[in-house]
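Participant: Structure, please.
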Amino acid sequence: MLNNKTTVTADVLTPEQRAAVRPKIDYSSAGAFFTSTGRRIASIFTRRFMLSLLAGQVVSMCIVATSVATSQLTMRNFNISTTQSLFHYFCINLTYSSYTIYRYGFAGWFKMVKRDGWKYFILAACDVEGNFLVTMSYQYTNLLSCILLDTWAIPACMFFAYLFMRTKYHWTQLLGVFICIVGLGMQVGADELSNGANFPASNMAKGDIFMILGATLYGLTNALEEFFVRKSPLYEVVGQLGFWGFIVSAIQAAAKEHADIPKATWNGTNIGLILAYTAAMFILYTVAPLLYRMSSSTYYNLSLLSSDFFGLLVGLKLYHYYPIWLHFVAFAVIIAGLITYFCHSTPEEQGKIIAQPPEYITGVPRDEEARVDGPSDRDSISKMPLDAEADPDVKINAASGQNQVHI
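Facilitator: Coordinates of the predicted model:
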C-alpha cells in the first residue's frame, strides 16, 4: 500500500510497486470504460498473483492425494488415522528442525523451544486435533454435510486473521469468497446429480458438531500459522509444527490406538499408500506457509475448494465417476472467485512480512518497520540492521545497498 505521505510518479515505481497499484476505471466514455477495465483486469495477473493461484491449486491437489490415500487405507481396514499422521509430522520435523538447528545452533534451537515452544505447541495441537475431529465426523454424518460444513473454516480463518493481524477485507474480497462458495455449492450439486455418491449418517448431530469444531480449528491453525510465518523464518515455524505435532500425535496414538496398531495390516500396498500420504502432506505443509506469505491464509482456504474437482478427475479412474457439465462450470466459478478476491486489493497488501530470527538468538533488535507488504515499504527495508549472517532470511543487495527480505 502506498504511503500517504510519499508522492511518487509512475516513472520511479519499481516492478513490485507497479504490481501493487490497480489502474482506475475511467467512466468518461464507453471506450474509455472498456479500455480501463481491460487494464484493470490485466493488472490482477501479476507474477505474485499467478504464483499464489498456482500454489493454491498445488495444495488442493495434495488434499486430494491425501484423501485418496486415506480412503484406500480405510477400504483395507487400516483405520489408525492418528498413527498415520505420525509419519508426516516426523518427516517435517526431521527436515525443518534439522535446518533450524543448522542455522541457530543446537543451543539456539533449544533456547527457541524453551522460550517460544509454547506458542508452537498450541499451533500443533490445534492442527492435530482439527485433523482428528474432521476424520471422526466422516464416521457419523453424511458426505454432503461434511463438504458443506467444512467451508466453515473460511469465515473462521477470516475471523482469526482479523483477531491476530487486524486484517481488513474489501467488499470485493467478500464477493470473491461468496463466488467461491457458490462454486462449491454447484460442485456438490453436480456430485449429487451425477452419481449421488453419499453414505448414510449414523449420528448426524454428533458428526456435524465434530466437523464444525474441526473446521474451526482448521481456521485457527491457518490464521495462527500465517501470523507466525510473517514474523519468523519459515523453517522455524514449520519445523516446530512438525516437532510438537509429532509429540502430540504420538501421545494421542499411544492412548487411543495402541490396541489397533498391532492388528493393522502392514503389507507393501498399505506402506506404499502411507508413503504417498506422507509425501503429499509434506508438500502441503511446505507450500502452505509460502502461500500464507504470498497472499493470505484466507486465500489458502478458498483455494482448497477446488479440491473436489481434482478429486473427480482422480475418481474417473479409481472409482468410475461420471462427470457432468456442471462439474466444469463449478470449477470455473471457483477460479473466478479466486481472481475476484484480488481484483481490488493486491497480494502485496495482505499483511506485513518481518521474517527475522528471534532477537535472543541473533543479538540484534527486531525491526518492526522492516517489511515487504507493499510498494512503499521497500524503502523501509534499507533500515534493517541485520546482515546476511545474522538473519538467514535476509540477503544484502550489493548493487543497491538495501537489505531485501526473501519470501
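Participant: going forward, measure contacts and count neighbours with C-alpha atoms only.
Facilitator: OK.
Participant: what's the spacing between the helix ranked longest in the chain and its chain's center?
Facilitator: The longest helix of the chain (DSSP state H) is helix 98-137. Helix 98-137 sits 17 Å away from the centroid of its parent chain (CA atoms, centre = their mean, to the nearest Å).
Participant: Pull out the buried positions in it.
Facilitator: 98, 100-101, 103-104, 108-109, 111-113, 117, 120-121, 123-137 (16 or more other CA atoms under 10 Å).
Participant: got the buried residues for stretch 286-304?
Facilitator: In stretch 286-304, counting by 16+ other CA under 10 Å, buried: 286, 288-304.
Participant: In helices only, show me these.
Facilitator: 286, 288-294, 297-303.
Participant: burial of Gly31, as a residue count?
Facilitator: Per other CA atoms under 10 Å, the neighbour tally for Gly31 reads 11.
Participant: Tell me how far it lies from Thr37.
Facilitator: Counting by CA to CA, to the nearest Å, the gap between Gly31 and Thr37 amounts to 10 Å.
Participant: and what of Arg378?
Facilitator: Arg378 is 28 Å from Thr37, by CA to CA.
Participant: of those two, who's got more company?
Facilitator: More crowded of Arg378 and Thr37, by other CA under 10 Å: Arg378, with 20 against 17.
Participant: Thr221 contacts Leu123, correct?
Facilitator: Yes - with contact defined as CA atoms under 8 Å, Thr221 reaches Leu123; the gap is 5.9 Å.
Participant: Here is the second sequence; please produce its structure so I can put it next to the first one:
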Amino acid sequence: MAPPPEGERGGGGCRARWLRREVLLALALGQLVSLLITSTGFSSSELARRGINAPTSQSLLNYILLALVYGGILLYRRQPLTTKWYYYLILGIIDVEANYIVVKSYQYTSLTSVMLLDCWSIPCVIVLTWIFLKTKYGFRKFFGVGVCVAGLILVVFSDVHASDRAKGPKPLKGDLLVIVGSMLYACSNVTEVN
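Facilitator: Predicted structure coming up:
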C-alpha cells in the first residue's frame, strides 16, 4: 500500500489517517501472529501430554502454507530469485530443524518454559547482527539483553528445582532443546537479512 501524495485532499490530515491505518493494520497482524503462535504452542503441549509425538507432522502444514503463499506471490509478480536457490534450501533446512527441535521440546518441559525460553533468540540475534552485520547497539539494548538472559537463567533453574508443580518428564532436556532451537531460529533470521 503506497502512501497518498502529499498535496492531495488536505495534505497532512490524509497522511495522518494513512499512518494511523498502517499502524492499526500492523498491530492487528501482530496480534494474529501472536495468537497463531500461542495456539501452536498449546496444541503441541497438549499433543505431547497425550503421548502423541509427531513434531515433523505438526510443522508440515505451516511450511506448506508458507510455500504456497510466498511462492504464489513470487510467481504472480514474476520476480526472479534474488539469490541462488541452494541458499534458500540451506536457510529452509535450518528453519525446519529449529522448528522441529522446539516442537520436540514440548515432550519434555512445560508450555510456559518453552514460550519463555524461545525468547533466547533475541540475544542471539543481537549478538549475530553485532558480529556479522556490524550493527551498532547502545547501552540500553545490551542492558535489556542482560535482563532477558537473567530471566531465562531463572526459568531454567526454576524448572530444575520445581518438583511441586506441573512440568514435563525431563525439564532440563526440554529447556536445552528450546535454547538450541532458538539459536537456530536466530541464525535463520539473521541470514535472511544478509
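Participant: which element follows the longest helix of the first structure toward the C-terminus?
Facilitator: Later in the chain than helix 98-137 of the first structure, the nearest helix or strand by DSSP states H and E is helix 143-150.
Participant: quick one: buried residues of that next one?
Facilitator: In helix 143-150 of the first structure, the ones that count as buried by 16+ other CA under 10 Å are Leu143, Leu144, Ser145, Cys146, Ile147, Leu149, Asp150.
Participant: Out of those residues, which comes closest to Cys91 of the first structure?
Facilitator: Checking these against Cys91 of the first structure by CA to CA gives Asp150 as the nearest, at 26.8 Å.
Participant: Show me what the closest one aligns to in the second structure.
Facilitator: Matched to the second structure by TM-score structural alignment, Asp150 of the first structure sits across from Asp118.
Participant: Just list the residues touching Leu91 of the second structure, thanks.
Facilitator: Residues in contact with Leu91 of the second structure (CA atoms under 8 Å, 6 or more residues apart in numbering) are Ser188, Thr191, Glu192.
Participant: so where's the longest helix in the second structure?
Facilitator: helix 12-49.
Participant: Which strands or helices does that helix pack on?
Facilitator: Counting contacts by 3 or more CA pairs under 8 Å, 6 or more residues apart in numbering; DSSP states H and E, helix 12-49 of the second structure packs against helix 111-117.
Participant: how big's the offset between the next helix or strand after the helix it packs on and the first structure?
Facilitator: Counting by DSSP H and E, the next helix or strand C-terminal to helix 111-117 of the second structure is helix 121-132. For helix 121-132 of the second structure, the mean deviation from the first structure after alignment is 2.0 Å (mean CA distance after the TM-score superposition for the first structure).
Participant: following helix 121-132 of the second structure, which helix or strand shows up next?
Facilitator: Heading C-terminal from helix 121-132 of the second structure (DSSP H and E), you reach helix 139-161.
Participant: What are the buried residues along that following helix?
Facilitator: Neighbour counts over helix 139-161 of the second structure (16+ other CA under 10 Å) mark Val145, Cys148, Val149, Gly151, Leu152, Val155, Val156, Asp159 as buried.
Participant: now swap in stretch 325-341 of the first structure and tell me
Facilitator: 326-328, 330-331, 333-335, 337-341.
Participant: One more: stretch 52-70 of the second structure?
Facilitator: Asn53, Pro55, Gln58, Ser59.
Participant: Closest one to Ala166 of the second structure out of those, please.
Facilitator: Nearest member of these to Ala166 of the second structure, counting by CA to CA, is Asn53, at 19.1 Å.
Participant: For Ser45 of the second structure, see how far away the closest one is.
Facilitator: From Asn53 of the second structure to Ser45 of the second structure the distance is 10 Å (CA to CA).
Participant: what's the matching residue for Lys170 of the second structure over in the first structure?
Facilitator: Lys170 of the second structure maps onto Ala201 in the first structure, by TM-score structural alignment.
Participant: what's its match in contact with, if anything?
Facilitator: Gln139, Tyr140, Thr141, Asn142.
Participant: All good on my end, thank you.
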